[in-house]
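Visitor: Here is the input, now give the coordinates:
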Amino acid sequence: MNTRQLKHFLAVMDLGTLSAAAEHVHLSLPAISRSLSALENALGVPLFDRQGRRLRPTAYADAYVERARRIVFDEKEGARSLSLMRAGELGALSFGMGSSIARSLLGPMMLQLVAESPGLRLSAMVQSSDVLFDALVKERLDFFVGDVRMAAREPDLVAEAAYVSTFGWFARAGHPLAGRKRIGMPELSAYPMVMAGYADQSVMRRIAETYGLSMPLEDHFAMNTDDVGTIHTLVTSSDAIAPSTDIAVISALSAGTMVALDVEPRLDLDMTLGIVRRAGRTLLPAAERAFDIVRAYFADAAQQIAQQRGHGSATKTAAGRRGHPR
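Guide: Presented below is the predicted three-dimensional model:
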């Protein structure tokens, strides 16, 4: 039995005669008759009592007709769903990203994807890269945006590097340390320090080694949170300072509410961010659109950071000239 035979059966039920049904489905009379006989053989019951060219439905046909309609309908809808999925218009997409990225990317990305594909169902997880890695390996995510080093742990994962994020120390605009040169840890520790709880252990150890701090590093910080929004609030509304990636504070730097501090020694760390997904897994076309949004976000971030650094260098040069008149 196949849906083609069911369509022939429904044509006869709806039109009442074999000839009308044959014309409707573009078959000859012998061909549609053979199709109906094959369907009866497959079901094991007679569907019609034949009276010349007219066919009278049996009780079996009357009992089966609505189910046949549902089967034909489901096949058409299934094909339509697959077509929509190929076009990225329907389906489910689960992904994750780190808190520092999600603050400025997640909302706009989800809105754009849903606007382009109203039938799309999105699920997003905001966590540290190690948690996202575990979720991806267990196939709870289609991909995540975060530290691409995670892909090296698992041969079934592939990564696309998109942005090299650097680290630094940041404070509110107008902070007593803003504009000071070669700030040391004794000067930093005079103010409340905020630790980003999403930082991994390798980053914490590097900070401890760079500034001669004992582990656990959290003991040297007044506050610890994995919510980037809270870190922004703490830093911009007080004299608190925080070590952070440039990507996590890019919006505050652009708005002028935060500034980078000139700390010595420099926090010589970087993190390559990008897209991590499973190798060989077929994704919805909407996933590729999501990747394009992520790539554009990081390209824009790189441009903004470069402009901010250029502006900072120009400001320092101008200040130096003002301090050394000819």
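Visitor: only C-alpha atoms for contact and neighbour calcs from this point on.
Guide: Noted.
Visitor: part of a helix, is Arg277?
Guide: No: secondary structure of Arg277 (DSSP: H, G, I helix; E, B strand; the rest coil): strand, not part of a helix.
Visitor: Please name the nearest non-neighbouring residue to it.
Guide: Computed as Cα to Cα, 6 or more residues apart in numbering, the closest residue to Arg277 that is not its neighbour in sequence is Phe143, at 4.4 Å.
Visitor: give me the number of residues near the one you found?
Guide: 27 (other Cα atoms under 10 Å).
Visitor: residues contacting it?
Guide: 94-96, 136, 275-278 (Cα atoms under 8 Å, 6 or more residues apart in numbering).
Visitor: Against Leu90, how distant is it?
Guide: The spacing between Phe143 and Leu90, counted by Cα to Cα, to the nearest Å, is 18 Å.
Visitor: One more: Val45?
Guide: According to Cα to Cα, Val45 stands 39 Å off from Leu90.
Visitor: ok, now Arg53?
Guide: For Arg53, the distance to Leu90 equals 45 Å [Cα to Cα].
Visitor: buried set for the longest strand along the chain?
Guide: Longest strand in the chain by number of residues, with DSSP state E as the criterion: strand 157-172. Neighbour counts over strand 157-172 (16 or more other Cα atoms under 10 Å) mark 157-165, 167-172 as buried.
Visitor: One more, please, to line up against the first structure:
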Amino acid sequence: MNLKQLKHVVALSDTLNFHRAAERVFLTQSALSRSIANFESDIGLVIFDRSNGQVAVTSVGQQVLHRARKLLADSHNFLQDVRHLKEGISGLVSFGMGPFLAATVIPSALKKYHLAHPGISLNMNINRWDYLRNLLENEEIEFFIADIRQIPDDQNLNITLLGNPSIGFYCRRGHPLHKQNSDAPINAQELLEFPMASVGIPPVVKQEIKHELNLAESADLKIDIQCDDLLLLKNLLPGTDIVLLCAKAMMAFPSIQEEIVHLNVPMANNKFGTWGLVTIKSKELTPAAQILAQLLCTHIVEATNEF
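Guide: Next up is the predicted model:
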């Protein structure tokens, strides 16, 4: 028994005429008759009553045909789903994203992806690189994009570098550091007189920032409020004297620029951190995941170059 035989049986049940059924399935009448007979022999049941020169479906045949139609429909849907998966038209993509990226450049990219591929369901995990790496190794996500500086060398991982984000210092409009001439440079000592908020900063990066600010080794670049939720940190600024240290791309939105200003803190190098796409070398991304990863990487590279 095979799907072709099921199609032959259904065609005959629809037409109750061997000639018309044979035309529908592109067979000769004799070939269709043999296929029907072989099918009935295989299952040990009579599907059609051919007496009196007419074709009729038997009572047991009605039950068999009900199942046959369902199997053919399931087969069609299965093949369509496979084709859609192959072409990236449908399916589920599970992936991971660092907190900063999830709050900045990623939303616009996801919107663009959804409009182009409405049949794809997305499951995004937002967390730090170590948590996302565990998800990746457990095959709970296909890839993740995050700050990859602290990821140790691993021959099982494939890492694609995407760029180095620029950082800046920000405060509310009207902050004591926001002088009449907003372009006036602010030295590190002035900066350290106020509480500072930031995402989590690795010790090595903290040392690099201290060096760029010309702070003494003994000086403390104290982070009073540390949180990986950048939107929460941004909302702390209005009405307070907190200074926010974060990537410039976070502050690129007009709604944010209206209430928050960039401080001119001279630094020869303001690029800290390294964004990267992380996958398992032995695992090939599904077509839908490949399309998504490429789109996200393009947006991140553009954001890195812009700021």
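Visitor: Just the TM-score for the two chains, thanks.
Guide: Remark: TM-score between the superposed chains equals 0.81 [TM-score structural alignment, normalised by the length of structure 2]; 298 aligned residues with a Cα RMSD of 3.3 Å.
Visitor: In terms of packing, which of Arg53 and Leu90 of structure 1 has more residues around it?
Guide: Neighbour tally, Arg53 of structure 1 and Leu90, criterion other Cα under 10 Å: the higher count belongs to Leu90, 22 against 12.
Visitor: does that one really touch Ser81, like I thought?
Guide: Yes: Leu90 of structure 1 lies in contact with Ser81 (Cα atoms under 8 Å); the separation is 6.9 Å.
Visitor: Contacts only, for Arg34 of structure 1.
Guide: By Cα under 8 Å, 6+ apart, Arg34 of structure 1 has no neighbours at all.
Visitor: What is the aligned counterpart of the residue nearest to Arg277 of structure 1 in structure 2?
Guide: Alignment note (TM-score structural alignment): Phe143 of structure 1 maps to Phe143 of structure 2.
Visitor: Please tell me how far Gly44 of structure 1 sits from Thr245 of structure 1.
Guide: If you go by Cα to Cα, the gap between Gly44 of structure 1 and Thr245 of structure 1 works out to 70 Å.
Visitor: Mind checking which of the two has more residues around it?
Guide: Neighbours per residue (other Cα under 10 Å) separate Gly44 of structure 1 from Thr245, with Thr245 holding more: 21 against 9.
Visitor: what's the most distant pair in the buried residues of strand 157-172 of structure 1?
Guide: Between any two of those, the greatest separation by Cα to Cα is 39.3 Å, found for Leu157 and Arg172.
Visitor: Am I right that Tyr297 of structure 1 falls within a helix?
Guide: Yes: Tyr297 of structure 1 sits within a helix when classified using three-state DSSP.
Visitor: Trace it over to structure 2, please.
Guide: Applying TM-score structural alignment, one finds that Tyr297 of structure 1 aligns to His299 in structure 2.
Visitor: was I right about its match contacting Ala109?
Guide: Yes: taking contacts as Cα under 8 Å, His299 of structure 2 lies within contact range of Ala109: 6.6 Å.
Visitor: any chance you could map the strands in the stretch 201-307 of structure 2?
Guide: Under the criterion DSSP state E, counting those that start in this stretch, the stretch 201-307 of structure 2 contains strands at 225-226, 243-247, 260-263, 275-280.
Visitor: how far apart are the second one and its match in structure 1?
Guide: This means strand 243-247 of structure 2. Superposed on structure 1, strand 243-247 of structure 2 shows a mean distance to its aligned partners of 2.8 Å (mean Cα distance after the TM-score superposition for structure 1).
Visitor: And for the longest one?
Guide: Between strand 275-280 of structure 2 and the corresponding residues of structure 1, superposition yields a mean separation of 2.0 Å, by mean Cα distance after the TM-score superposition for structure 1.
Visitor: for the residue nearest to the spatial centre of structure 2, what are its contacts?
Guide: Centroid-nearest residue in structure 2: Phe95, 4.9 Å away (criterion: Cα atoms, centre = their mean). Counting by Cα under 8 Å, 6+ apart, Phe95 of structure 2 touches 122-125, 141-144.
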